[in-house]
Every structure is written in C-alpha cells, then in structure tokens.
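A.B. asks: Any chance you can model this:
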Amino acid sequence: MPSEPLSQKEIEDRLRELPGWSFEDDRIQRTYRLGSHRAAGAFVAHVCVVQDELNHHSDLTLGYDTVRLAVNSHDAGGRVTDKDFALAERVQALAPAHGAH
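C.D. replies: Take a look at the predicted model:
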C-alpha cells in the first residue's frame, strides 16, 4: 500500500523537531560535517544499516568530511511521508555518536 504524502504544513511542523534538516526539491535533506573522511565513511555505513532496517533508503552522498542525505518516498509519487521522517529521526539520533554535526 502506498504511503500518504504529508502536507506542506505537516512537513514544516515536523522539521522543527529536526535541527539542520530542510525541505527542498520535494525532499527532506541534511548535510552533516564530520572530523575526517574515515569518520564520514563510518557514519555512511551506519546510516546504511538503519536504512536496511527500515527498508527505506535515501540518496546518500559521501564527501571528504561530509555526508548528505536527501529522501522522499517513491511509493508516494516522490513526495515526503512519515517514512522519510522516521529515517531522518533515526539518523539524527545516531549522528552524535559519530561526531556528526
């Protein structure tokens, strides 16, 4: 069953609970900065585990000391849903353990 897209207001309200995240191009997204390339790679690996657990995957970009996530739900026509926020919340919770800010 397809996910239900969130309204613009619902997205804005939920983003208030996720500092650093924004809504652009029909996706919620955030870039994290880490202390080194190795730290960024470890963070990406941890995010991949979470994505597999949730069976929901973002566009994930590894830079030298940055990691960028951008996510929406394909089964909702490329719109933002609860599943996207569930992933963002999990990533936000694990970021401090990696020194990501």
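A.B. asks: all contacts plus neighbour counts: C-alpha atoms, from now on.
C.D. replies: Will do.
A.B. asks: Which elements pack onto the lengthiest helix in the chain?
C.D. replies: Under DSSP state H, the helix in the chain containing the largest number of residues is helix 37-54. Helix 37-54 sits against strand 59-62, strand 66-71, helix 82-94, with contacts defined as 3 or more Cα pairs under 8 Å, 6 or more residues apart in numbering; DSSP states H and E.
A.B. asks: structure for this one too, so we can compare:
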Amino acid sequence: MDKLSEEDIEKRLLHFPDWEYYDQALHAEFEFENFKDCFSAMSRIAFECEALNHHPDWSNTYNILKISLSTHDVKDVTHKDFILAKAIDAIVIPEDE
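C.D. replies: Sure, this is the predicted structure:
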C-alpha cells in the first residue's frame, strides 16, 4: 500500500473532524462517560482492527482514549488508516452528531 501525500491526507481529513495529521500519523482523542464505556469502545475497535489486520497505537487513561494510526510498513498514512479511522468513528461518535 502506498503512502498518501500530505495534500491528499489533508483533503481526506475534511471528512474526519476528530482526527489530525502530524508525526506521520493520524491522531484522535475521545472522551467517554467513564472507564467502562471507554473500555467497551476499545473492545469493539479491537474487533475492527483484527478484521482489517491493521492495528493502532493507542492508550487509555480512565475515560480518555488516544489513538494514532499509521501504516507501519510505509512509516506514514495510507488509505488503510482512513478505513480504520472511519470504523473507529462509527463506534465512538454518536449517530446524532
């Protein structure tokens, strides 16, 4: 998979308002009501990651989930990262937003 140009990444990010591009990765931070809700979202995201065979760098502190996406083979962002970002957004962002 080829890495995307910075221009292409910025253009795609217009559809992902919770994500930013820096340090050759997509980054987002999500806040949940409590630890249980955060961990539940992480579990659901894990299934998507396995299905896509693409895994984030992430951390969790109580109700905060921080995620970084990059394609390790190319050391930057590819289309695959946006596919996973879309799946993550579908899990963590309420439909009424």
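A.B. asks: what's the TM-score for these two chains?
C.D. replies: The TM-score (TM-score structural alignment, normalised by the length of the second structure) is 0.93; 95 aligned residues with a Cα RMSD of 1.3 Å.
A.B. asks: so which of the helices and strands packed on helix 37-54 of the first structure comes closest to E4 of the first structure?
C.D. replies: helix 82-94 (7.9 Å; Cα to Cα).
A.B. asks: what residue is smack in the middle of the second structure?
C.D. replies: For the second structure, the residue nearest the mean C-alpha position is A85 (3.9 Å; Cα atoms, centre = their mean).
A.B. asks: and it, what pairs with it in the first structure?
C.D. replies: Matched to the first structure by TM-score structural alignment, A85 of the second structure sits across from A88.
A.B. asks: do you know how far that match is from V50 of the first structure?
C.D. replies: 10 Å (Cα to Cα, to the nearest Å).
A.B. asks: quick one on the thing from earlier: point out the most buried one among the helices and strands packed on helix 37-54 of the first structure.
C.D. replies: strand 66-71 (a mean of 21; mean count of other Cα atoms under 10 Å).
A.B. asks: quick revisit: tell me which of the helices and strands packed on helix 37-54 of the first structure sits nearest to E10 of the first structure.
C.D. replies: Closest to E10 of the first structure of those, according to Cα to Cα: helix 82-94, at 9.8 Å.
A.B. asks: how big's the offset between that closest one and the second structure?
C.D. replies: Here the mean offset of helix 82-94 of the first structure against the second structure after fitting is 0.6 Å, by mean Cα distance after the TM-score superposition for the first structure.
A.B. asks: thinking again about what came up before, okay if I get the helices and strands packed on helix 37-54 of the first structure as JSON lines plus distance to R38 of the first structure?
C.D. replies: Below are these laid out as JSON lines (distance: least, Cα to Cα, whole Å):
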{"stretch": "strand 59-62", "distance to R38 of the first structure": "10"}
{"stretch": "strand 66-71", "distance to R38 of the first structure": "10"}
{"stretch": "helix 82-94", "distance to R38 of the first structure": "16"}
